[in-house]
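1. What follows is a predicted protein model with its sequence.
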Amino acid sequence: MTAVTPIPPAADVASRTLVLALPKGRILAECAPLLARAGIVPEADYADESSRRLRFHTETPELDVIRVRSFDVATFVAFGAAEIGICGADVLMEFDYPDIYAPLDLGIGHCRISVAEPADAAGRTNFSRLSRVRVASKYPSITRKHFAMRGIQAEIVTLNGAMELAPGLGLSRLIVDLVQTGSTLVANGLVETEVIAHVTSRLIVNRTALKTRPEAIGAWIARFRAALEAAA
């Protein structure tokens, strides 16, 4: 007979440690003042990206922090592996998980999703005459939707980095990428020709967790809201 895993009682679910998913990289550093104002103090090495640890306790016993790739924060929260997270709006747009609720714009991680092309071709592309274009991007869904709105079928070359090399090496005509200052584009002979969306980081929560643990999750949303107001 196949063993059936028992469903944990509600009391066990309510007492389980909450997990906050944070993105590696630039946003991790930008999160630090906000976390401090929200009363979240992780173990010292959580900010050390050379550390091989990925899960960290905090000074609040009922909350742990995990450090994952920015694109993975939304996945961890959507599938309930983490109840709370900090995630760029670009990731939410790309994956559009129905199980994620984003109650707060944290006002950090300012950047934009943009179309770019070689500087020597900029302004000479007549998109009204195009029916198809090849685009390199790590945002296939956003890119397809953007060009579909203009009646253009986008053939996506999916890359996770070094996007700026694609046009010069004949891999694609255009790129769609996350842009902060634009200096990397300029250094590689590209120019930003269109902004698809402006991006900031959001506080996200798992909808099921919010329903099953409304007091605990609601308290953390309130802490982050107060932290934002304190910084205003």
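-> Sure, I can see it.
2. contacts and neighbour counts: CA atoms only from here.
-> Will do.
3. ok, how many other residues are close to R223?
-> Using other Cα atoms under 10 Å, the number of residues around R223 comes to 18.
4. now it: how far from K145?
-> Distance of R223 to K145, given as Cα to Cα, to the nearest Å: 36 Å.
5. same check, this time on L92
-> 14 Å.
6. One more: A219?
-> Counting by Cα to Cα - A219 and K145 are separated by 36 Å.
7. neighbour count winner among L92 and K145?
-> A direct count of neighbours by other Cα under 10 Å for L92 and K145 places L92 higher, at 21 against 15.
8. what packs against the strand ranked longest in the chain?
-> Secondary structure assigned by DSSP state E gives strand 190-199 as the longest strand of the chain. Applying 3 or more Cα pairs under 8 Å, 6 or more residues apart in numbering; DSSP states H and E, one finds that strand 190-199 contacts strand 111-118.
9. second one coming, line it up with the first:
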Amino acid sequence: MSSQHPDGRYSARWAERFRTSITDDNPSLFRIGEPARFRDGATWDPDTRTYQGGIETPASRTMRDFEARATARFAQTREGDVVSNRVALTDGRTAEGMRLLRGAAAHQAAVEMATRIAARDGDTSRIITDGRLIYCATGPEADRRAIFHLAMALLAAEHPTPPAALTAWLQSAYLLYQAPRTKRGADAATRIFLIAAGSSLLPSPPVLVHDVDLRAYVRTQDTFVAELRAAQDGADR
């Protein structure tokens, strides 16, 4: 997990972050959107503090799409500046998974992100802390632990038919993305695990869409499961 750039965030210097646990005092935070940053050839303008130019890429289109989806999610709720993905547990309780933040909550997350990076002697000059921001944040540690255990229980259970097994796998995919465990690499580790678990559980290896993690963060559980199920049906055809 390192790059040729000695000081980059994926360099050997920061390898320990792939082993650092997410906690209530140290949640995972990242911005949803900022598509201009992902354009090929885009350059940073320090005067306007924006990315300029460049050519559209799959990454920039994806981020623009999910910024719009997250905005729509806020429009569909009355929860204010924080929208939580909620998961029903087997004991009747409801656990809180990933959260979408906007307004003051997003500004606070951006400031916290900048503070953390500065403490690691990182460059914070391109972190925007004002304006219309949307951030994603992990939920409470106890809730994430309960969600993770539920996902494991679903995958380990006996399923009478292939459709029942597929439903369990689809639900588990959503749950695992609500319960990341480490500061870095959790999304990639979840992808690998889901393919391995699905290959064992299902008649044929399952399909993961390229933006499965973002879908899980921004979509409700029912919508996510329906979309990922449609991807399996498309692969079958």
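-> In hand now; what should we look at? Please read all numbers here as calculations on a predicted model, not as lab measurements.
10. Let me see the TM-score of these two.
-> Here the superposed chains carry a TM-score of 0.24, computed using TM-score structural alignment, normalised by the length of structure 1; 99 aligned residues with a Cα RMSD of 6.2 Å.
11. now the longest strand of structure 1 against strand 111-118, angle please.
-> If you take axes from the mean of the first three to the mean of the last three Cα atoms, to 10 degrees, strand 190-199 of structure 1 sits at 160 degrees to strand 111-118.
12. and the angle for the helix or strand following strand 190-199 of structure 1 with strand 111-118?
-> Remark: after strand 190-199 of structure 1, the chain's next helix or strand is strand 201-206, criterion DSSP states H and E. Angle of strand 201-206 of structure 1 versus strand 111-118, following the same axes, to 10 degrees, is 120 degrees.
13. Could you give me the buried positions within the helix or strand following strand 201-206 of structure 1?
-> Past strand 201-206 of structure 1, further along toward the C-terminus, the next helix or strand under DSSP H and E is helix 207-212. Under the neighbour-count criterion of 16 or more other Cα atoms under 10 Å, helix 207-212 of structure 1 has 207-210 buried.
14. Show me what secondary structure element comes after helix 207-212 of structure 1.
-> helix 214-231.
15. elements contacting that next one?
-> helix 26-37, strand 100-105, helix 207-212.
16. Enumerate every residue touching the spatially closest residue to A102 of structure 1 that is not a sequence neighbour.
-> Excluding the flanking residues, the one nearest A102 of structure 1 by Cα to Cα, 6 or more residues apart in numbering is I204, at 4.3 Å. Contact partners of I204 of structure 1, counting by Cα atoms under 8 Å, 6 or more residues apart in numbering, are 74, 77, 84-87, 100-104.
17. ok, of those, which one's closest to C31 of structure 1?
-> For the contacts of I204 of structure 1, the residue nearest C31 of structure 1 by Cα to Cα is I86; the value is 8.5 Å.
18. picking that back up, any chance of the buried residues of helix 207-212 of structure 1 in a markdown table, with distance to P140 of structure 1 too?
-> Converted to a markdown table, these look like this (distance: Cα to Cα, whole Å):
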| residue | distance to P140 of structure 1 |
| --- | --- |
| R207 | 25 |
| T208 | 28 |
| A209 | 29 |
| L210 | 30 |
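19. between those, which is nearest R67 of structure 1?
-> Nearest to R67 of structure 1 among those: A209, at 19.7 Å, using Cα to Cα.
20. Which of the three states applies to I192 of structure 2?
-> Here I192 of structure 2 is helix, with the state taken from DSSP: H, G, I helix; E, B strand; the rest coil.
21. Run a quick neighbour tally on it.
-> 12.
22. which stretches of structure 2 form helices?
-> 58-75, 103-119, 141-156, 162-178, 186-201, 212-218, 221-236 (DSSP state H).
23. what angle do the fourth one and helix 221-236 make?
-> Taking the same axes, to 10 degrees, one finds helix 162-178 of structure 2 and helix 221-236 inclined to each other by 130 degrees.
24. For A231 of structure 1, which of the helices and strands packed on helix 214-231 of structure 1 is the nearest?
-> helix 26-37 (8.4 Å).
25. Could you list every helix and strand in contact with the next helix-or-strand element following that closest one?
-> Using DSSP H and E, the helix or strand that follows helix 26-37 of structure 1 towards the C-terminus is strand 55-57. Here strand 55-57 of structure 1 touches strand 63-68, going by 3+ Cα pairs under 8 Å, 6+ apart.
26. tell me the angle the strand it packs on makes with helix 26-37.
-> Using the same axes, to 10 degrees: strand 63-68 of structure 1 against helix 26-37 is 170 degrees.
27. Quick check: what element follows strand 63-68 of structure 1 along the chain?
-> Past strand 63-68 of structure 1, the next helix or strand by DSSP H and E is helix 70-78.
28. Quick check: buried residues in that next one?
-> Neighbour-count burial for helix 70-78 of structure 1 [16+ other Cα under 10 Å]: 70-78.
29. Is it possible to get JSON lines of those residues that adds distance to A197 of structure 1?
-> JSON lines is the format used below for these (distance: Cα to Cα, whole Å):
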{"residue": "S70", "distance to A197 of structure 1": "18"}
{"residue": "F71", "distance to A197 of structure 1": "17"}
{"residue": "D72", "distance to A197 of structure 1": "20"}
{"residue": "V73", "distance to A197 of structure 1": "20"}
{"residue": "A74", "distance to A197 of structure 1": "18"}
{"residue": "T75", "distance to A197 of structure 1": "21"}
{"residue": "F76", "distance to A197 of structure 1": "24"}
{"residue": "V77", "distance to A197 of structure 1": "23"}
{"residue": "A78", "distance to A197 of structure 1": "22"}
